[in-house]
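Trainee: Sequence first, predicted model second:
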Amino acid sequence: MNNLKKFLFNLITDKNTSFWVLPFKIVLSLFSFLYFIIIKIIFLFCSFRRKKFKVKIISIGNITWGGTGKTPLAKNIAEYLKEKNYSVAILGRFSDEISLLSKKLKDIPIVITCHKKEGIEKAIREYSPDIIILDDGFQQWGLEKDLDIVVIDSLNPFGNGWLIPRGILREPISSLKRADILVLNKVDLIKIDLDSLKELLRKINPNVPIFEALYVPKYLENLRNGKKEELDILREKDICLFSGIASPESLRYTVEKLGYKTKLVFEFLDHYLYKESDLIEICSRCIKEGIKELLTTEKDAIRLKPLIEKVSERFVSLSIFSLIVELEILDSEKFYARLLTFFNN
């Protein structure tokens, strides 16, 4: 199953450029056209019966598959509004990201639901919030929202330009005209001209405010004992980098900027469910290569901790860390001022 998923992922991201996969790409292109027709019909149907709630609703979403940073942004906004004495609740589907939110936001209620309308009703009924934040709400076309924020991965804004399943787009790029605010994430890692991307976005949505964001490494967490460690302890050391996230290249760039020497890399698909055998293989390769430090992401750590406990005695010479990062909005004062403007109006 994992091999099939990897094969399909390489198709939709055009990482597989072999001539023999061309028939598969043609078939996926036809399904993309069908997908386009279906979402257009659903969008039109929902447009005539949008549900309006008395509570203020902020949607934070994207138009692509994969991690753009919408959940970390939801966390930042929730914390800011809490400081401003607003009562806030967050809605989201069960995921690694939501699990991290639950861990970090102890005093902000999080409603886990697959059905946003029912989730909003539950949040209103149980918590009476002033504002509800929808994590991944841009495609909730049947809801009346007060603010639609879209997060874009600057490293890979729109993939190959195709809709699902030929590409990673959940909606056509033209759908960004519905956005009230655009946030370009990972701007410190971008290899192309950021102004060109902004110019394209302004052609789609001329008056939309565009903000920039990036992930700032804060510290390392030792996954054996839970201790916080300074970022410097791995500087100039050979490490094994492994992850199961949507954008492993952004992790590689970040680690490179920190001055870590990546000698061994294991990259799994997003939300990969690690098996004990996976961790044993990774650790065994590290011992063979003379590597003593392993590094992964905070999101991966959620799935790895139970496995680390099982194999820890077998690989006592190895240290396994997760890199803890925080999303930082550049010109954050202007961003939050703009956000509050929507509610004041």
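Mentor: Noted; the coordinates are in hand. Numbers count the residues shown, from 1 in each chain.
Trainee: Please count neighbours and contacts with C-alpha atoms only from this point.
Mentor: OK.
Trainee: got a list of what the residue nearest in space to the middle of the chain touches?
Mentor: For the chain, the residue nearest the mean C-alpha position is Gly67 (2.5 Å; C-alpha atoms, centre = their mean). Taking C-alpha atoms under 8 Å, 6 or more residues apart in numbering, we find Gly67 in contact with 153, 245-247.
Trainee: Mind checking which of these land in strands?
Mentor: Residues of those located in strands (DSSP state E): Asp153.
Trainee: Throw together a ChimeraX command that grabs the buried residues out of the contacts of Gly67.
Mentor: Typed into ChimeraX, the next command selects the buried ones out of the contacts of Gly67 (criterion: 16 or more other C-alpha atoms under 10 Å):
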select :153,245,246,247
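Trainee: Tell me the one among the contacts of Gly67 nearest to Phe343.
Mentor: When the contacts of Gly67 are compared for distance to Phe343 (C-alpha to C-alpha), Asp153 wins out at 26.6 Å.
Trainee: Who are the contact partners of the closest one?
Mentor: So Asp153 contacts 67-69, 184-186 (C-alpha under 8 Å, 6+ apart).
Trainee: Output those in a markdown table; the columns should cover distance to Lys25 and secondary structure.
Mentor: What follows is the contacts of Asp153, written out as a markdown table (distance: C-alpha to C-alpha, whole Å; DSSP: H, G, I helix; E, B strand; the rest coil):
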| residue | distance to Lys25 | secondary structure |
| --- | --- | --- |
| Gly67 | 24 | coil |
| Thr68 | 25 | coil |
| Gly69 | 28 | coil |
| Leu184 | 29 | strand |
| Asn185 | 29 | strand |
| Lys186 | 29 | coil |
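Trainee: Name the nearest of these relative to Ser312.
Mentor: Taking C-alpha to C-alpha as the measure, Ser312 sits nearest to Gly67 out of the contacts of Asp153, at 29.8 Å.
Trainee: those helices in the stretch 1-150 of the chain, which residues are they?
Mentor: Along the stretch 1-150 of the chain, counting by DSSP state H, counting those that start in this stretch, helices occupy 2-12, 22-47, 70-83, 96-104, 116-127.
Trainee: Most tightly packed of those helices?
Mentor: Sort the helices of the stretch 1-150 of the chain by mean neighbour count, taking mean count of other C-alpha atoms under 10 Å, and helix 70-83 sits at the top with a mean of 19.
Trainee: and that helix, what does it pack onto?
Mentor: Secondary-structure packing of helix 70-83 (3 or more C-alpha pairs under 8 Å, 6 or more residues apart in numbering; DSSP states H and E): strand 56-61, strand 88-92, helix 96-104, strand 131-135, strand 319-329.
Trainee: Now tabulate these in a markdown table and tack on distance to Cys283.
Mentor: Shown next, in a markdown table, are those (distance: least, C-alpha to C-alpha, whole Å):
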| stretch | distance to Cys283 |
| --- | --- |
| strand 56-61 | 36 |
| strand 88-92 | 34 |
| helix 96-104 | 23 |
| strand 131-135 | 35 |
| strand 319-329 | 10 |
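Trainee: wait, which of those is closest to Tyr272?
Mentor: Short answer: helix 96-104, nearest of these by C-alpha to C-alpha, at 10.4 Å.
Trainee: tell me the angle the closest one makes with strand 88-92.
Mentor: If you take axes from the mean of the first three to the mean of the last three C-alpha atoms, to 10 degrees, helix 96-104 sits at 150 degrees to strand 88-92.
Trainee: A further structure is provided below for comparison with the first:
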Amino acid sequence: MSNKRKIENLETYMLSVLDGTEKGKWPTTLRILLKGLSLLFSVIVQVRLMLYKHRIIRPNTLGCQVISVGNLTVGGTGKTPVVEVFARNLQQQGRKVAILSRGYKSKEMSFREKMIQRITTGKIETPPRVVSDGKRLLLDSWTAGDEPYMLASNLPNVAVVVDKDRVKAGKYAIKELGCDTLILDDGFQYLKLGHRLDIALVDRTNPFGGGHLLPRGLLREPMRNIKRAGFIFITKCGEEGEPELKEQLRRMNPVAEISECRHAAKYLKDVFGEQTYPLDKLKGMKIAAVSAIAVPESFERALEAFGAEIVYKRRFADHHRFSQQEIINTINRSIQRGADAILTTEKDAVRFPFVDRRDIPVIYMRVEIEMLSGEEEFMDWISRICFKSPRAA
């Protein structure tokens, strides 16, 4: 078994320990130990916030609009479509936008490359990776990371820059790309770069991360810290919204605007081509559902809601980098199970290596944010960021 597969298996096991699926003496003991570490982690988090709040540690300022989009939990809250709609609206109202991402699981500089740079320049300092300069797509998903690549593909007029040091990435976006508005992707906890506004996402299916901080639960910081947010999106809502959760969040943050939204499927698209299909194509279709996301059940339920019959499921760890052999094996197994097509998510599709097989369609579902409430407040918020009156917008 490869090291990558061992790490993914460990991640999967730990998640089952955290949510209580794993029973027995050792999982119970592990949960007790992790709870103790969570208490220590909570102290560290709060001390860090206090140091920034009282300006003992000063954040960097870049002299332009900086807005963060993030959450209080790890895992899939549906952040990428929210970043996309936010960036698109800002760009359409005249801002020169750059999305700054840390590029989770993107390709790192190799040891050999680091040593060559050390020898030739005397130091190891890499420039930010420009996934898109706002005019053209410059990197692939392997180098950029799947989420930055997906954002760059869907936002042709928005720059996307990847670097763990987002202060450096922000300076580059301003100086080299002429940007005047920066969006910190997954930036709620990134205090090193000062930001004027915070957008926080709360996943309706698991809003409080199991009620524990890392490593016992999925919370990055106590839920009460959502009071820092100026705008809250409740994601993955049902048709009727989430009035009880909205009221809970309102008690934690009396001043933030709160929007309820859902991830609405729009159409189907060929992974290896340009052909698109309407969603009603799924009705009565036998499909193989393949995904490598934090909550695969939500994707599978969506397929069944459109009338598809799932005859084969293949779930990989979140952000799994697919090999060509894995895709070939999946195709073969799907055909054996009588599937009419293989369905995956857009986030996973960018990590599919090209396979020259046409005996079964390989399709992804395009999903966009659809606001159920708070859309007027959101657009007013955008207008204020752009220094426009709501009427002018």
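Mentor: Okay, I see it. What you see is a predicted model, and the numbers here were worked out from it, not measured in a lab.
Trainee: After superposition, what's the TM-score here?
Mentor: The TM-score (TM-score structural alignment, normalised by the length of the first structure) is 0.91; 337 aligned residues with a C-alpha RMSD of 2.1 Å.
Trainee: May I see the helices of the stretch 1-150 of the first structure arranged in CSV, with distance to Val208 of the first structure as well?
Mentor: Formatted as CSV, these follow (distance: least, C-alpha to C-alpha, whole Å):
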stretch, distance to Val208 of the first structure
helix 2-12, 29
helix 22-47, 22
helix 70-83, 18
helix 96-104, 27
helix 116-127, 26
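Trainee: which position in the second structure aligns with the residue nearest to the centre of the first structure?
Mentor: Here Gly67 of the first structure is matched to Gly76 in the second structure, going by TM-score structural alignment.
Trainee: Kindly report the same for Asp188 of the first structure.
Mentor: Checking TM-score structural alignment: Asp188 of the first structure goes with Gly238.
Trainee: how deep is its match tucked in, by neighbour count?
Mentor: Residues lying near Gly238 of the second structure (other C-alpha atoms under 10 Å) number 13.
Trainee: Run through the residues that contact it.
Mentor: Residues near Gly238 of the second structure by C-alpha under 8 Å, 6+ apart: Arg262.
Trainee: One more pass at 10 Å, please.
Mentor: Counting by C-alpha atoms under 10 Å, 6 or more residues apart in numbering, Gly238 of the second structure makes contact with 204, 260-263, 372.
Trainee: Nearest approach to Ser175 of the first structure belongs to which of the helices and strands packed on helix 70-83 of the first structure?
Mentor: Nearest of those (C-alpha to C-alpha): strand 56-61, 12.0 Å.
Trainee: now for that closest one, which elements pack on it?
Mentor: Counting contacts by 3 or more C-alpha pairs under 10 Å, 6 or more residues apart in numbering; DSSP states H and E, strand 56-61 of the first structure is packed against helix 70-83, strand 88-92, strand 131-135, strand 147-153, strand 181-185, helix 332-344.
Trainee: And the lengthiest strand in the second structure, what's buried?
Mentor: Using DSSP E to define each element, the second structure has its longest strand at strand 257-270. Along strand 257-270 of the second structure, the positions that meet the burial threshold by neighbour count (16+ other C-alpha under 10 Å) are 257-263, 265, 267-270.
Trainee: Distance to Ala339 of the second structure added to these, as CSV?
Mentor: Shown next, in CSV, are those (distance: C-alpha to C-alpha, whole Å):
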residue, distance to Ala339 of the second structure
Glu257, 45
Ile258, 41
Ser259, 38
Glu260, 35
Cys261, 32
Arg262, 28
His263, 26
Ala265, 21
Tyr267, 19
Leu268, 16
Lys269, 17
Asp270, 16
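Trainee: Pull the residues that contact stretch 189-205 of the first structure.
Mentor: 153-157, 173-182, 184, 187, 206-212, 214-215, 249-251, 253-254, 257.
Trainee: Of those residues, keep whichever come out buried.
Mentor: 153-157, 173, 176-177, 179-182, 184, 187, 208, 210-212, 214-215, 250-251, 254.
Trainee: Excluding chain neighbours, give the residue nearest to Ile210 of the first structure in space.
Mentor: Leaving out its chain neighbours, the residue that sits closest to Ile210 of the first structure by C-alpha to C-alpha, 6 or more residues apart in numbering is Leu182, at 4.8 Å.
Trainee: was I right about the one you found contacting Thr68?
Mentor: No: at 11.8 Å, Leu182 of the first structure does not count as touching Thr68 under the criterion of C-alpha atoms under 10 Å.
Trainee: Need the overlap of contacts for the two.
Mentor: Applying C-alpha under 10 Å, 6+ apart, one finds that Leu182 of the first structure and Thr68 are jointly contacted by 61-62, 150-152.
Trainee: Please name the residues that touch Asp185 of the second structure.
Mentor: Applying C-alpha under 10 Å, 6+ apart to Asp185 of the second structure gives the contacts 67-70, 79-80, 82-83, 99-103, 147-148, 160, 162, 166.
Trainee: residues in the second structure aligned with the helix or strand harbouring Leu264 of the first structure?
Mentor: Element membership for Leu264 of the first structure (DSSP states H and E) is strand 261-267. Aligned by TM-score structural alignment, strand 261-267 of the first structure falls on residues 309-315 of the second structure.
Trainee: list the buried ones in the matching stretch?
Mentor: When burial is assessed from 16+ other C-alpha under 10 Å, stretch 309-315 of the second structure yields the following buried residues: 309-313.
Trainee: Check stretch 219-237 of the first structure too.
Mentor: 219-223, 229, 231, 234, 237.
Trainee: Need the contact partners of that stretch.
Mentor: 217-218, 255-256, 258-263, 291-298, 301-302, 304-305, 308-309, 312, 316, 318-326.
Trainee: are any of those buried, and which?
Mentor: By 16+ other C-alpha under 10 Å, the contacts of stretch 219-237 of the first structure give 255, 260-262, 291-298, 301, 304, 308, 312, 318-325 as buried.
Trainee: Any idea which of the helices and strands packed on strand 56-61 of the first structure gets closest to Leu4 of the first structure?
Mentor: Of all those, strand 147-153 sits nearest to Leu4 of the first structure, with 25.5 Å by C-alpha to C-alpha.
Trainee: tell me, that closest one lands on which residues of the second structure?
Mentor: Under TM-score structural alignment, the match for strand 147-153 of the first structure in the second structure covers residues 197-203.
Trainee: Check stretch 35-43 of the first structure too.
Mentor: Residue span in the second structure matched to stretch 35-43 of the first structure, by TM-score structural alignment: 41-49.
Trainee: Once aligned, what mean separation remains between the matching stretch and the first structure?
Mentor: Here the mean offset of stretch 41-49 of the second structure against the first structure after fitting is 2.0 Å, by mean C-alpha distance after the TM-score superposition for the first structure.
Trainee: Now do that stretch: everything it contacts.
Mentor: Here stretch 41-49 of the second structure has contacts from 35, 38-39, 50, 53, 55-57, 189, 191, 212-216, 219-222, 225, using C-alpha under 10 Å, 6+ apart.
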